[in-house]
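Trainee: Predicted model, plus sequence, below.
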Amino acid sequence: MKKTLSGITVDCVKGNIAAQKGYDAVVNAANAWLRPGGGVAGCIHMAAGPGLVEECRPLAPIKPGQAVITGAHNLPNRYVIHCLGPVYGRDEPADRLLAECYRNALRLAEQYQVASVACPVISTGAFGYPFREAVQVILSALKEMIPQLNTVKRITFVVRSDEKYKILKQALDNFY
């Protein structure tokens, strides 16, 4: 499923975020200390290897909404863009902080001349953000950011479950 808006393809796939070949960067749903954890952060750190932890150490801590970039180490990408999403019900305003994650990730992608990026739906795992609500926040942020993008030409959202894939696909269909 691929759609193009202002020359930028936005799509979704079902799979493992740490196994997205053909993308310049992957986005990590990071924790404040940029360390391995559960979910996306654990998956990315495990696949990237110990060099990622070492490169992340001096960049931490980060605050909700912030993003930093590192090399990808053993991942099949050039970069990892680490974003700390809000913990739903604790970090407020959660919608603004979640949107900032994607804005800041895309700004870094532009700065580092990243043409393609694979992203998880940040904060919807252990941080408890309702998936449908998060998708709407993200798409609003994309509508704002897409006209500002010159280098980024493809944004792919990666989810693990059939249910989340269907929700995201429907939202992207309505996005266009």
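Mentor: Perfect, thanks for sending it. Only a predicted model underlies this, so the values are computations on that prediction, with no experimental measurement involved.
Trainee: Could you use CA atoms for every contact and neighbour count after this?
Mentor: Noted.
Trainee: Contact partners for I17?
Mentor: 26, 40, 43-44, 118-120, 158-159 (C-alpha atoms under 8 Å, 6 or more residues apart in numbering).
Trainee: rerun that using 10 Å as the cut-off
Mentor: 26-28, 40-41, 43-44, 47, 75, 118-120, 157-160 (C-alpha atoms under 10 Å, 6 or more residues apart in numbering).
Trainee: this is the other structure I want to compare:
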Amino acid sequence: MKIEVVYGNIVKQPDADALVNSANANLRLGSGVAGAIHTAAGPELEEFCKTIVPLAFGKAIITPGFKLPNPWVIHVRAASYINHDEPEQVLKDALESMLLVAKANGIRSLAMPAIGTGVFKFPPTLAAAITAEVLRRHSEQGGTLQWVRICVANPEMKSVYANALGTSAETHGI
């Protein structure tokens, strides 16, 4: 499986089968990634999500992409690093659930944000290490995913994720 870390807008990844939304429990339009995905997908996404909420901590669920160029959105729910007793485990569970949903739906490519590092206040180095660990384990187990693109908000975050994945290059395979 190829993994890329890019400095870029997650809703501008038309070649991905699915985008990953770092979601709240009610899968509603929010700030950051959730706001960008919901805005680009249109109001149909939020209406659809009303039928499948709430999303539990550490879980993932898939919806259509509606007006996005991507057929699917996988919504994951991490925990607040500050307000949750076991935020690292919840992030790990959310990422593993995301990968299981991708596999169950035959998704071959996905673009994801630096989950947990926004409003959930995860330290970027810790979130990147957990993400790298889960992606490596998944890659070793095989599956449908051919590539994952981690879309980050700034060059510093790109460096953090590239370091966690063991490379300074933008693209590499695991």
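Mentor: In hand now; what should we look at? The structure presented is a predicted model; accordingly, all values stated were derived computationally and were not measured.
Trainee: returning to what we had before: in helices, which of the contacts of I17 of structure 1 fall?
Mentor: 40-41, 43-44, 47 (DSSP state H).
Trainee: closest to I138 of structure 1 among these?
Mentor: V40 (17.3 Å; C-alpha to C-alpha).
Trainee: mind checking how far the counterpart of that closest one in structure 2 is from G166 of structure 2?
Mentor: Using TM-score structural alignment, the equivalent of V40 of structure 1 in structure 2 is V33. Using C-alpha to C-alpha, to the nearest Å, V33 of structure 2 is found at 25 Å from G166 of structure 2.
Trainee: Who has more neighbours out of those two?
Mentor: Neighbour comparison, V33 of structure 2 and G166: the larger count goes to V33, with 24 against 12 (by other C-alpha atoms under 10 Å).
Trainee: just checking, the more buried one touches M112?
Mentor: Yes - counting by C-alpha atoms under 10 Å, M112 is a contact partner of V33 of structure 2 at 9.4 Å.
Trainee: Give me the buried positions along stretch 124-142 of structure 1.
Mentor: Buried residues in stretch 124-142 of structure 1, counting neighbours by 16 or more other C-alpha atoms under 10 Å, are found at 124, 127, 129, 131, 134-139, 141-142.
Trainee: any idea what G15 of structure 1 aligns with in structure 2?
Mentor: By TM-score structural alignment, G15 of structure 1 lines up with G8.
Trainee: need the contact list for its match.
Mentor: Per C-alpha under 10 Å, 6+ apart, neighbours of G8 of structure 2: 113, 150-155, 158.
Trainee: if you look at the residues you listed, which of them are in strands?
Mentor: Members of the contacts of G8 of structure 2 lying in strands (criterion: DSSP state E): 113, 150-152.
Trainee: As TSV, the residues you listed with neighbour count would be great.
Mentor: Listed next are these as TSV, based on neighbours: other C-alpha atoms under 10 Å:
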residue	neighbour count
P113	23
I150	23
C151	24
V152	23
